[in-house]
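>>> Okay, here's the prediction I keep looking at, along with the sequence it came from:
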Amino acid sequence: MQELPQPDSEMLKELIRYKMPFGKYKDWIIADLPVSYLEWFQTQGFPAGKLGMLLSTMYEIRLNGLEFLVQGLRKLK
């Protein structure tokens, strides 16, 4: 039986700590960004580096209905 991949807990923690550094949603926590903003990045291209990785990860979490991964960490905060 193949084991399912486990989420990277450190990256998930970053989603509830890292703030958007620019734009309309400057200073918003990545996990709190509206899905429409994440979809816009999906069509325009995510920024390079750590920010792009976090935004694309949050997009995938929302797209696949996995918000519970982030919400669970907030409760542990």
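All right, it came through fine.
>>> Going by C-alpha atoms from here, please, whenever you check contacts or count neighbours.
Will do.
>>> what ranges do the helices span in the protein?
Here the chain has its helices, by DSSP state H, at 9-15, 35-44, 49-63, 68-76.
>>> Which strands or helices does the first one pack on?
Here helix 9-15 is seen to pack against helix 49-63, helix 68-76 when contacts are counted using 3 or more C-alpha pairs under 8 Å, 6 or more residues apart in numbering; DSSP states H and E.
>>> take a look at this one as well, against the first:
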Amino acid sequence: MLGMNEIDREDFRNLLDEIGRTRMPFGKYGPKEHPPRGYPIYDLPVEYLTYFKERGFPKGRLGELMEWVWELKANGMDPIFDPIRQQNGGRSRFKPRRPTEWDFGE
């Protein structure tokens, strides 16, 4: 993975565009808890990303993108994702799924 000092402006724009389109495909931020596509990786909490940093990011492109997001957030650059958030209707909120049925024990 290229470091932040080794990437040119156009590549960085492309990287941010790809990050903006990528959603978590598994886990508590995946489609099961955040239907239909999962949580955007740019809004994942830094603590969650740090967990992966310490134990290893997923293999492949998803892991590379998550590592970039962690790097940017860990260096205080979270506002760089604000234009992506505005384009997508604001910051994603983590809300646990509500039950769709209730049993009142008639």
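Yep, it's here. Predicted, not measured: the structure shown is a model, and the values here were computed from it.
>>> just the helices and strands packed on helix 9-15 of structure 1: most buried one?
helix 49-63 (a mean of 17; mean count of other C-alpha atoms under 10 Å).
>>> Mind reading off the mean deviation between that one and structure 2?
Following superposition, helix 49-63 of structure 1 is found to deviate from structure 2 by 0.4 Å on average (mean C-alpha distance after the TM-score superposition for structure 1).
>>> equivalent range in structure 2 for that helix?
Alignment of helix 49-63 of structure 1 against structure 2: residues 60-74, by TM-score structural alignment.
>>> How about residues contacting the matching stretch?
1, 19, 22, 41-42, 46, 49-50, 53, 57-58, 78 (C-alpha atoms under 8 Å, 6 or more residues apart in numbering).
>>> repeat that with 10 Å
When contacts are defined by C-alpha atoms under 10 Å, 6 or more residues apart in numbering, stretch 60-74 of structure 2 is touched by residues 1-4, 15-16, 18-19, 22-25, 41-50, 52-53, 56-58, 75-81.
>>> hang on, the earlier thing: mind checking which of the helices of structure 1 is nearest Tyr25 of structure 1?
Closest to Tyr25 of structure 1 of the helices of structure 1, according to C-alpha to C-alpha: helix 35-44, at 8.7 Å.
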